[in-house]
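*Asks:* The sequence and its predicted three-dimensional model are supplied below.
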Amino acid sequence: MSDNNSGQNHPFYEATLETKPIFQGRMISLQVDTVRLPNGETATREIVRHPGAVAVIAIIDNKMLVVEQFRKALEKVQVEIPAGKLDAFEEPEAAAFRELEEETGYRAKNLVHLHSFSTSPGFAEEIVHLYYTDDLEKGEVQLDDEEFLTCEAISLDQAQDYIKQGRICDAKTLLAVYAWRMLVLTGTF
């Protein structure tokens, strides 16, 4: 396996020959790229462009703050950790502080960056920056006009039950629950 896993020098690199914009929305855009494959042939790649997002594992009194909201793409109500997209030119840490308070009404005194990960690298460029805090103070909920959710603090056992019930099924929240479980069991992430 190659040490260089990114960039134009990698043997699997796909050079972009043409980009065709398809859709420009409020949150995402879609483009179709024509690429040259490593064997010299061409192919198309449908790519969703997204500004990136943040998510926060927020622990208070040995419970994790979660929000419950309807997700149209799944046609169901989901329980998720507080999260949201980056605003234009916004630093991820600033967005994490903002989103946590907006959705939960709690303000973090500090945040620890745990990891940044891609959500669907086969077709989307979205990167989620995951943070942790257990140093919270009461703030003020400030939902967007189109945002309808409730916030609750759940135990680790409740979180694991929500996973079994399918109430938690998104990647960032699954990752958060498993990271929290590791912290509880080992004292570290």
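*Replies:* Sure, I can see it. Numbers count the residues shown, from 1 in each chain.
*Asks:* switch to C-alpha atoms for all contacts and neighbour counts from now on
*Replies:* OK.
*Asks:* So which residue is smack in the middle of this structure?
*Replies:* Central residue of the chain (Cα atoms, centre = their mean): Val128, 3.7 Å from the mean position.
*Asks:* So that residue, which state does it fall into?
*Replies:* strand (DSSP: H, G, I helix; E, B strand; the rest coil).
*Asks:* Look up how far Ala96 lies from the nearest residue to it once chain neighbours are set aside.
*Replies:* In space, and not counting its chain neighbours, Val128 is closest to Ala53: 4.7 Å by Cα to Cα, 6 or more residues apart in numbering. For Ala53, the distance to Ala96 (Cα to Cα, to the nearest Å) stands at 9 Å.
*Asks:* got any residues that touch both of these two?
*Replies:* Residues within reach of Ala53 and of Ala96 at once, by Cα atoms under 8 Å, 6 or more residues apart in numbering, are 83-84.
*Asks:* Compare the two (neighbour count), which wins?
*Replies:* Ala96 (27 against 21; other Cα atoms under 10 Å).
*Asks:* take the one below as the second:
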Amino acid sequence: MKLFEEKTMKTENIYNGSVVQLQVDDVTLPNGKASKREIIKHPGAVSVIPLTKDNKIIFVEQYRKPLEKSLIEIPAGKMERGESPVVTAVRELEEETGYTTKDLSFVTSFYTSPGFADELLYIYITDQLEALETPVKGDHDEFVKLLELTLDEAKQYVEEERIHDAKTNYAILYLHAMGLN
């Protein structure tokens, strides 16, 4: 057994939903003892840092039921089965903002909550936005409001916890490090 590896002895599928699956694994720990792991399986997600020609960042504000409040975030969404991260990025950008792009650059990817979920989130950036002539219909249960903020305004929203999620905070730190004015 590799250092720290936990060997799965049994998996019980608890729930299969449209966004996540929940399973409970019985595992053998590196010291030989048994334990349980509650695991959320997720198909992955993609987010986009959309920059306007005047270096404003386009955000979406939407209600997040688990938090019982609205957050301001960069556009993002779940990958569909068999869909590449780039295709998801363009789709989510179009659905949530009414813009498209032919020029995406990969920034990074990271696991969002590796203690209990396998979700891998990809971040892309574009400063080549084109307004769609005909808006793309988004998800029937998704309601968003667009905001265009300067980097300084976004930093203020972080201070106020109106921006309070990992992907958007990462995006703001990235833009700060890149010297966005």
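*Replies:* Arrived safely. For clarity, every value in this text was computed on a predicted model and none was experimentally measured.
*Asks:* for the residue nearest to Val128 of structure 1, what are its contacts?
*Replies:* 83-86, 92, 126-129.
*Asks:* do that again at 6 Å, thanks
*Replies:* 84-86, 128 (Cα atoms under 6 Å, 6 or more residues apart in numbering).
*Asks:* can you check Lys10 of structure 2 too?
*Replies:* 25-26.
*Asks:* Name the helix or strand for it, please.
*Replies:* Secondary-structure assignment from DSSP states H and E places Lys10 of structure 2 in strand 7-16.
*Asks:* Please apply the same query to Ser116 of structure 1.
*Replies:* Taking DSSP H and E as the definition, Ser116 of structure 1 sits inside strand 112-118.
*Asks:* so where in structure 2 does that strand end up aligned?
*Replies:* Mapped onto structure 2 using TM-score structural alignment, strand 112-118 of structure 1 covers residues 105-111.
*Asks:* The equivalent of Pro92 of structure 1 over in structure 2 - nearest residue in space that isn't next to it in sequence?
*Replies:* Under the alignment (TM-score structural alignment), Pro92 of structure 1 pairs with Pro85 in structure 2. Of all residues not flanking Pro85 of structure 2 in the chain, Val46 sits nearest, at 6.1 Å (Cα to Cα, 6+ apart).
*Asks:* Quick one: the helices in structure 2, in order.
*Replies:* 85-97, 151-159, 166-177 (DSSP state H).
*Asks:* Could you say which of those is packed most deeply?
*Replies:* helix 85-97 (a mean of 22; mean count of other Cα atoms under 10 Å).
*Asks:* once aligned to structure 1, how far is that helix on average?
*Replies:* In the superposition against structure 1, helix 85-97 of structure 2 averages 0.5 Å from its aligned positions (mean Cα distance after the TM-score superposition for structure 1).
*Asks:* rewinding a little: which single one of the contacts of Ala53 of structure 1 is nearest to Arg107 of structure 1?
*Replies:* Gly84 (15.2 Å; Cα to Cα).
*Asks:* that older thread, identify all contacting residues around the strand holding Ser116 of structure 1.
*Replies:* 126-132.
*Asks:* Which member of those is positioned nearest Ile59 of structure 1?
*Replies:* Once Cα to Cα is applied, the member of those that ends up nearest Ile59 of structure 1 is Tyr132, at 8.0 Å.
*Asks:* In contact with that closest one, which residues?
*Replies:* Applying Cα under 6 Å, 6+ apart, the residues near Tyr132 of structure 1 are 56-58, 111-112.
*Asks:* can you list those in CSV and add neighbour count?
*Replies:* Below are these laid out as CSV (neighbours: other Cα atoms under 10 Å):
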residue, neighbour count
Val56, 30
Ile57, 27
Ala58, 27
Leu111, 20
Val112, 13
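*Asks:* quick one: which two of the residues you listed are the most distant?
*Replies:* Ala58 and Val112 (10.5 Å).
*Asks:* ok so, going back, hmm, which of the contacts of Ala53 of structure 1 are common to structure 2?
*Replies:* Compared against structure 2 with both residues aligned by TM-score structural alignment, their matches' Cα atoms under 6 Å, these retain 84-86, 128.
*Asks:* Produce a PyMOL select command limited to the buried residues of these.
*Replies:* Applying 16 or more other Cα atoms under 10 Å to these, the buried members can be selected in PyMOL as follows:
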select buried, resi 84+85+86+128
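*Asks:* hmm, back to that, closest one to Asp144 of structure 1 out of the contacts of Ala53 of structure 1, please.
*Replies:* Using Cα to Cα, the contacts of Ala53 of structure 1 come closest to Asp144 of structure 1 at Gly84, 11.1 Å.
*Asks:* Could you report the distance from that closest one to Ala159 of structure 1?
*Replies:* Counting by Cα to Cα - Gly84 of structure 1 and Ala159 of structure 1 are separated by 20 Å.
*Asks:* again with Leu130 of structure 1
*Replies:* Distance, Leu130 of structure 1 to Ala159 of structure 1, using Cα to Cα: 18 Å.
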